[in-house]
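Colleague: Sequence first, predicted coordinates after that:
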Amino acid sequence: MLNNKVSKAVRLAIAFGATSTAAFSASSFAAEEGAEKVERIEVTGSRIKRTDMETASPVQVTTAEEIAVAGFTRVEDMMNSLPQLEASNTAFQSNGATGTATLDLRGMGAQRTLVLVNGRRMQAGGIYTQSADINQIPAALIKRVDVMTGGGSSTYGADAVAGVVNFVMNDQFEGFEVDIGTTAYQHDNDNKYMQGLMDEKGFEYESGNTGFDGASFDFAATLGGSFDGGKGHAAGYFTYNKQNELRQGARDYSSCALSAAGTACGGSGTADNPNFYISAPNASGVVDFDDYEYWSLGQDSSFVSGDGNLYNYAPINHFMRPDERHTLGMFANYEINDHFRPFMETMFMRDRTTAQIAESGTFFNDNYLIDFDSPLLNDTQRQQLADRFGLGSGDQFATYIGKRNIEGGPRADSLEHNSFRLVLGSKGEVNDLWSYEAFAQYGSTSSSSAYENDFFGPRIATALSANGEDCSATDGCIPYDVFQFEGVTPESAGALTGTAILNGVTEQFIVNAFVTGEFEFSLPSSDYPIAAVFGAEYREETFSRTADEVYAQGLLLGQGGTTKSLNGEYDVTEFFGELSLPILEDKPGFESLLVELGYRWSDYSTSGSEPTYKAAVNWDVNSDWKIRSSYNRAVRAANNGELFAQQSTGLWAGSDPCATATPSLSAAECANTGVTAGQYGNITKSPADQYNGFFGGNPDLTPEIADTITLGVVANPFEDFNFSIDYWDIELEDAIDNIDPEIIVEQCGKTGDAVFCDNIQRTPGSGSLWIGSGQVIATDTNLGNIHYEGIDVSANYSVDIAGGTLKTSLIGTYMLSKEFDNIPGVSEVYDCVDTLDNGCFPQPEWRHVLTANYDTGSWWRATAKWRFFSGVNDYTGNDTLVKDNGIGSQSYLDLKGSFTLNDYTSLLIGVNNVLDREPPLVGGTLSTNANAVAGYYDTLGRYFHASVSFKF
């Protein structure tokens, strides 16, 4: 019977193993001494180690070879190219950058994607995110990456709502290898549409061939081998990566910021030549928006109309941040005997990056009272104030000022992350049927943010003091000569800036132990034994973030609000188990039928106990066809940021539907949002599409509950061809998030419901949501329901051609629905598949990667890859989105050549996006950076890469 089991296991492994990206591990079943002993393996999705069956959960496998040939020096870029993932935090972000790289499976949010290394979770990434930072992972030592859809909470605990991404490291690496590589971008700036828009505004831009830019250098050294007669093994690595910056001005399509509709170049009213809202003070001592002027400065320093005086802030912003990263680590194990095999994993990373954005400014942030007799004014201006508002000597006027600090240079956020991860444990045999694993794990990330060269609010007020006396009495103060045309000097601008410092440490401590094996009995209908795993885990998550007073009080005007300190911690005690129940085998239509069950009980210190569980069926119809299905109950408790973040002001990107002379909402609907009859049609929109919000955590959050169903078929219908098709459905209740402020305003207008309308506070007089005190309250809460469903497709085919082998593979995802019901019974349900409305991420219905690899069997190999995104065309806005009324389908062609120069040296050369396709352009409310969905679609044009490997 044992030989039959091994034979069947080997047959399954051959049929669906190394070439399949569907259900089965690439590991084969190794037989020893005439098949008397077979290797027990663990596959992502289950901790049960078996010799004869695999997990029923669908798993997409990306091999080390596929990662290498992709040519990416950042792991995030490789992962975001997979159809199952959306771009989250990436290197292509500047304003609001976290400095980390996170993964977002299915677009459900990085906080709902559990990231593992060798089946063990990673710690939070830093001061701005509670999700894992995959910058820590060395690409050179990755053996494979498993992406499992369908929840994994019963196996791995919280956060596995959308699924699991498991980085399996090559901890058995042998030899010494050095990899040296370089990359660069190149693009032909010939976007006539964007160039035409910039010509209309008189903006400058680059044209023609850019040459090579945005270059990077990559170095990796890996060393591994056995010791003490093969009892022990160790593998160590060191990597270094340096990425040069690329600014938005390097591409014509990002050299101005598009309007929300994408039909014009926008800009900021906080301009190099300042703009002013000016009036006589109202009863509250602020600008009277019932009787005011919007003025700028003429070259003679007189007040003139400020209409059209906008600053093009885009070119100086980073399109891709500069970055310098070091990683090092080691994986080691030693066999003392069959029962005690200690192991160790250690990983360290240091990463530094700088996010540069346009110069700071006054941003119409504060209301200033200026003396009519102030020495900052000239006689012409005083006469204009007298003629327009009847002011005279001894009076004051009120003003909001929009002055860009071009004299002082851009703002920069210097971000640093230092992460450390240590695992100490042991595994071994309990007896012939059972084995154990126990480990303690500690992970910590210390990170910092130094925000430099931003305007320091109190100094502005002093430098604009009503009669100049406050400035003259303050050391280092230089009057802010903002009322004189080009009157501000670099020295006076420099005296007005400040720096804010934020430091934080996140810590994770885990103790985990489990036993896994097979019982000596089976079900009456089966010859296979029942297998199981039983275990317990204790996990503690601590987060501490300390903001200096500048951050905490929001004293830098370019921050859009305050950034508070954050301190929080929670712990969870868990008990878990799994059963693998062979039902029957070797029957007509049932080569094997297996049921998998899992249960985990979790007790959180913050929200109490919650169970998670799973049930799965694995039905091998015959040796060539498999049907699988699973149900998972997943739970995600709120993290430290969601629970304990202090509530504070900030900015949100979008539009106010009650702004402009032609609001998209009616007068009655805008009245629901707090707009008076006199304000309707007279509210100024934000030129930068940024509005004030009030955000923060909520200690009363309850856990999210998700139910996931998968149903699929895996087949090997004929030789050299296999495929899998899996349907998946995820329904999430009590989703933890904040309602998009733009949706709050829209839903308030349409429904008048207090649930929305009570969260809108418009500035008295102006009705604005971006000037003065206006804001939308959008703190974290347990929202309504989220429903995602789709179909994953994977296929592999190989054929011998012209003395070589052509291997082709396809992975694709078809999205059926992506529905949001923020407040059931109150809000409208909306679907984000193939739509750009409601603040949706541009989710295409279909996305695939088709790869063809030709191996000559000699010294060279060629690879071609086609990456495809279907169009996203459902857009019902009042204006056309860019020039195509939506996002058209996108195709990218990648070509690679691999060359074995000798026994020790190999070379890889490739070009991604050979045809130099630009990213689809989107308006200001949809762009994540530079008029693009940056890091999702190809962002910077052609991508050249070359690397050489030395193996000894």
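Modeller: Cool, the structure landed.
Colleague: can we go C-alpha only for contacts and neighbour counts from here?
Modeller: OK.
Colleague: I'd like the distance between the spatially closest residue to Gly211 that is not a sequence neighbour and Pro920.
Modeller: In space, Gly211 comes closest to Gln186 once its chain neighbours are excluded; the distance is 5.6 Å by Cα to Cα, 6 or more residues apart in numbering. Going from Gln186 to Pro920 by Cα to Cα, to the nearest Å gives 17 Å.
Colleague: can you check Ile14 too?
Modeller: In terms of Cα to Cα, Ile14 sits 42 Å off from Pro920.
Colleague: the more surrounded of the two?
Modeller: Applying other Cα atoms under 10 Å to Ile14 and Pro920 shows that Pro920 carries more neighbours, namely 21 against 17.
Colleague: quick one: contacts for that one?
Modeller: With contacts defined as Cα atoms under 8 Å, 6 or more residues apart in numbering, the neighbours of Pro920 are Ile887, Gly888, Gln890, Ala932, Val933, Tyr937.
Colleague: this is the other structure I want to compare:
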Amino acid sequence: MKNKSIKSGLMVTTTICSAVLASIVTLPSVAIAQDAATSSEDAPVTEVVVTGSRIARKDFVSPSPITTVSSAQIEASGSLAVEQILNTLPQVVPGFSAASNNPSDGTATVDLRGLGASRTLVLVNGHRMTPATKASSATDLNTIPARLIKRVEVMTGGASATYGSDALAGVVNFVLKDDFEGIELSSQYGLSAEGDAEQFDTSLIMGTNFDGGKGNLTAFVSYYDRDQVLGAERDWAFYSNAGGSATGLSGRADNVALNPYALTPTQTGCPTVTNRQISFTPTGEAHGFCNDFDLTNPVTDQYNFSPVNNLMSPSERISLSLLGHYDFTENLRGKLEVFFTDNRTSSQLAPTPMTGLSVPIDNPFISASFASLLAGRTDPTANFVFRKRMLEVGVRQQDHNNKMFQFVTGLDGTVFSDWKWDSTFSYGRTEFKDSTFNDVSRSRMIAATRGASDGATTTSCGAAQLAIMPACKPFNLFGAGSASQEALDFVRLDFSDTTTFERFVVGGNIAGDAFVLPAGAVGVAAGFEYREDTFSFAPDAAHGSGDIYGFNAERPVSGGYNVKEVYGEATVPLVAEVPFVKYLGLELGARFSDYSSVGKTEAYKAGLEWKIDDDFRFRGMYQKASRAPSVFELYQAGDQGFPQFTDPCSTKSPTSGADRTISQEVRDFCALQLGGDPVTLGYIQPNSQLESFSFGNANLKAEQSETITVGAVWRPSYIEGLSVTLDYYDIKVDDYINTLYGGAAGTVAACFATLDLNSTACFNSDIGQSAIYRDTTGELKIRTSQGNVSALETKGIDLAVDYKAPLGWLVKDSTLFSDKLDINVLVTKLESWKLDDIEYAGTAGAYNISATLPEWKSNIRLAYNIGPVLINWSSTFYSEMENQGNLAIFEDGGYSTVPNYWVHDVQARWGVNSNVDLTAGIKNLTDEDPPVFDNSPDGNTDPNAFDVIGRYYYVGMKFKL
């Protein structure tokens, strides 16, 4: 996947250019760094369109809270990935990122307020981007050209009245540089203090005005490369906090409750003296399975999967963009936007955990010690059940290749003197190919382990199997390195899946002043949009049928829908220029949609703005928003999953190994499923992860939300350069699409609460099958489906302070030190985040959700010029949280604490002259390790919320002509 020759060549070119340009371009002028520190939005404006409305305003203050991240702030972050820029914002709960590995689909997403990436609408220059992901239909932020961003506008709170579906949580609008003139070459290279995690990015922007300034074309091309970092390369990630996996190092024969093994001695040094689960020495001799979750114990039979898992996924990306506009007349302009991205990312997991393999007792590789244990069972002739970590096959790797193309064109202009109109046509297509390597075929594994009665030997498979699979080679399960290379090649399975998403949009808008009231003009906007989405997921035949061990089976899905929409907005001035009322006005809006999938939906908004004087104003907004279900939510066909939780019938904890107390009522209910009392049978859940199957629901309705925001804006004329905003938000989502009972664990809990296999909790009427059942070994299986079954509510307070603090008193008459210190503070106090009335605010790693939700989150940035050098310091803070592990469902005990987390970044940007800008920075200056906790979303922590790399150095160059 990686093209090292390209990267090496570009790095050499960058280094040479930096040195040469810095030395030969010496004419004094204003530094680029200083120019960038003052964003274009700081310039005086008379009329702008603010994200969240299509009616132009005289300033950037709107009735809805909006956070603007300028290009200077983006550059000061030193981040080369768009999601890293957004994840530090307090309004954002980090979604998939470069550090996502399990789960990961190779994308990067943004999630406002923790409502889910599918409920955050991503726009580029006000237009929808083509989705990429199967499950959420979210936009892959890797497709947005980071170096081309002029600013990012983040509006929280429902915005469906303006933009339609998917905007329940809000909108993230990336405004790009579409009027560039000249040539700008930028490059950046970074390396961690550990000598790994290399990142390299180089980009070229070329723009020109033509035809006397009537038109402009801006072209952009970039190349980005990121290296892999494994769990083995960080001490805190080396050992799995989950206690590893029961697949073992040399294989394990699972104890079957109805046909148990005798209690068998474990190896010397194991805390448990005997066990009915059977493991093997490297040479294949049988002994009791040492279920020690202390993975540092050399005799434990638990497998530590963490060292070979990714902490940072490798990636390679090429992006191309072309932006243009042309003024045909004073009142007619044409526009063009073309985007293409080829993004390649790889995730890596430990070798395949092969489980549930039924093996005949006449398998030719059975040792004498194991044969005697097989003979001692109640039914000595029955097959035995085996599991093994397939170390010799190699680590599982998934290469994710996302190719996205989007074309946007249209016309805009002015009619009736001052009415502005625009029309847009866009087409986008995403082709997402996932290639998986080093999985294991279930059918081939069965063939390679048949018994000797079928003619199998240690050198040949049975005749019946050879007739079906002539390439079959016998596989020795017992011990380490026991299988031949021919057998490994036979069972190894590589496969590829393809996801395709196409979006067609046509729309038009018109806006202007309808008439004049005593307090001012009534501004209105109206428009229409037709959107058509089609989606298909085509898994490899083996993947779709479940003929795999190392990944979950996923079924083919295809479908689509179209929607016809009309909307209208109005700003109505009520009172102006009277005592205590500089301006009082309303903002109103409504949108009516007709979906081919869910029928008609509506969205509304009503806001109030009260400007007391030029210094102080209040604002408030009520919005009712909606989101139509995605094709995947409608038609998911029974995808496989392995959530981690405790079987209520298990007599021991699957993670700690501690004894569990089971009530008599639950024991009786378990006996109906297991064919006997679980305590008498000594039933122990064989793995901490249990198999589940997920289905969609064609009868889903659209989600509905209500958002209330109330706030104040203070820009005192007597304190120059100060701006303070304080906003309260309250978001409620009803008919929230979720799995029944919150997922597999909740389904089991609900079923066991009824103690009735015929109850609605134990029988899933959506799919007409039992919600829980057990296989021949007694292992619990779960079926879940989607439904409008949940409710989500979150509320909190946002504070934003922007201040150019005067330092003239400190640096009087200095020509070197600036008399201003730029201060930017963003703080969010999360009051509540409830899903189905369960409070998650102040938690990390809670069961049922994979989100980090601190009570306090803040981002602080200071910027100061010393001559031509701009110094930036920024920090991100998370307050202390509880780790609400999934064991809390069935086990007593308190929660562990996730401590305060505070990281600091510093950067220096030297504006050598008007053409050359050099940058050096350190991310995570104090080398802060991420909080480590037991029930983590991925890799002993939340890798999307916390930095997993550590101290990181980078240098960069920008050259402009």
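Modeller: In hand now; what should we look at? Small disclaimer: the values here were computed from a predicted structure and weren't measured.
Colleague: Just give the TM-score of the two.
Modeller: The TM-score (TM-score structural alignment, normalised by the length of structure 1) is 0.86; 863 aligned residues with a Cα RMSD of 2.7 Å.
Colleague: coming back round to it: go through the contacts of Pro920 of structure 1 and name the one nearest Ser216 of structure 1.
Modeller: For the contacts of Pro920 of structure 1, the residue nearest Ser216 of structure 1 by Cα to Cα is Tyr937; the value is 19.8 Å.
Colleague: Tally up the residues packed near the closest one, please.
Modeller: Taking other Cα under 10 Å as the definition, Tyr937 of structure 1 ends up with a neighbour count of 22.
Colleague: Filter the contacts of Pro920 of structure 1 down to just the buried residues.
Modeller: In the contacts of Pro920 of structure 1, burial by neighbour count holds for Ile887, Gln890, Ala932, Val933, Tyr937, counting by 16 or more other Cα atoms under 10 Å.
Colleague: can you tell me what part of structure 1 stretch 108-116 of structure 2 aligns to?
Modeller: Counting by TM-score structural alignment, stretch 108-116 of structure 2 pairs with residues 101-109 of structure 1.
Colleague: no no, stretch 224-234 of structure 2
Modeller: Aligned using TM-score structural alignment, stretch 224-234 of structure 2 spans residues 241-251 in structure 1.
Colleague: Not counting stretch 788-795 of structure 2 itself, show me its contacts.
Modeller: Outside stretch 788-795 of structure 2, the residues that touch it by Cα under 8 Å, 6+ apart are 113, 115, 700-701, 703, 728-742, 830-837.
Colleague: Would you enumerate the residues in contact with Ile478 of structure 1?
Modeller: Contacts for Ile478 of structure 1 were tallied using Cα under 8 Å, 6+ apart; they are Ala463, Cys471, Ser472, Glu491, Ser492, Ala495.
Colleague: which one in structure 2 is aligned with it?
Modeller: Using TM-score structural alignment, the partner of Ile478 of structure 1 in structure 2 is Lys473.
Colleague: Then Phe868 of structure 1?
Modeller: The alignment partner of Phe868 of structure 1 in structure 2, by TM-score structural alignment, is Phe877.
Colleague: Tell me where the stretch 51-200 of structure 1 has strands.
Modeller: Under the criterion DSSP state E, counting those that start in this stretch, the stretch 51-200 of structure 1 carries strands at the ranges 59-63, 85-87, 103-105, 113-117, 120-121, 124-126, 129-132, 142-149, 163-169, 175-186, 188-189.
Colleague: which stretch among those strands comes nearest Gly208 of structure 1?
Modeller: Checking those against Gly208 of structure 1 by Cα to Cα gives strand 188-189 as the closest, at 4.8 Å.
Colleague: Tell me who's in contact with the closest residue to Ser369 of structure 2 other than its chain neighbours.
Modeller: Nearest in space to Ser369 of structure 2, with sequence neighbours left out and distances taken as Cα to Cα, 6+ apart, is Ala286 at 5.7 Å. Taking Cα under 8 Å, 6+ apart as the criterion, Ala286 of structure 2 is in contact with Ile278, Ser279, Phe280, Ser367, Ser369, Phe370.
Colleague: so the fifth one is in which element?
Modeller: Counting by DSSP states H and E, the secondary-structure element that holds Ser369 of structure 2 is helix 368-375.
Colleague: gap between that helix and the chain center?
Modeller: For helix 368-375 of structure 2, the distance between its averaged C-alpha position and the chain's averaged C-alpha position is 48 Å (Cα atoms, centre = their mean, to the nearest Å).
Colleague: Please apply the same query to stretch 566-583 of structure 1.
Modeller: In terms of Cα atoms, centre = their mean, the centre of stretch 566-583 of structure 1 is found 26 Å from the chain centre.
Colleague: buried sites along that stretch?
Modeller: Residues of stretch 566-583 of structure 1 classed as buried under the neighbour-count rule (16+ other Cα under 10 Å) are 566-583.
Colleague: What is the corresponding segment of structure 2 for it?
Modeller: Using TM-score structural alignment, the match for stretch 566-583 of structure 1 in structure 2 runs over residues 557-574.
Colleague: and the closest residue in space to the match of Phe868 of structure 1 that isn't next to it in sequence, how many neighbours does it have?
Modeller: If you skip the residues right next to it in sequence, Phe877 of structure 2 has Trp902 as its closest partner in space, 4.4 Å away by Cα to Cα, 6+ apart. When neighbours are counted by other Cα under 10 Å, Trp902 of structure 2 registers 19.
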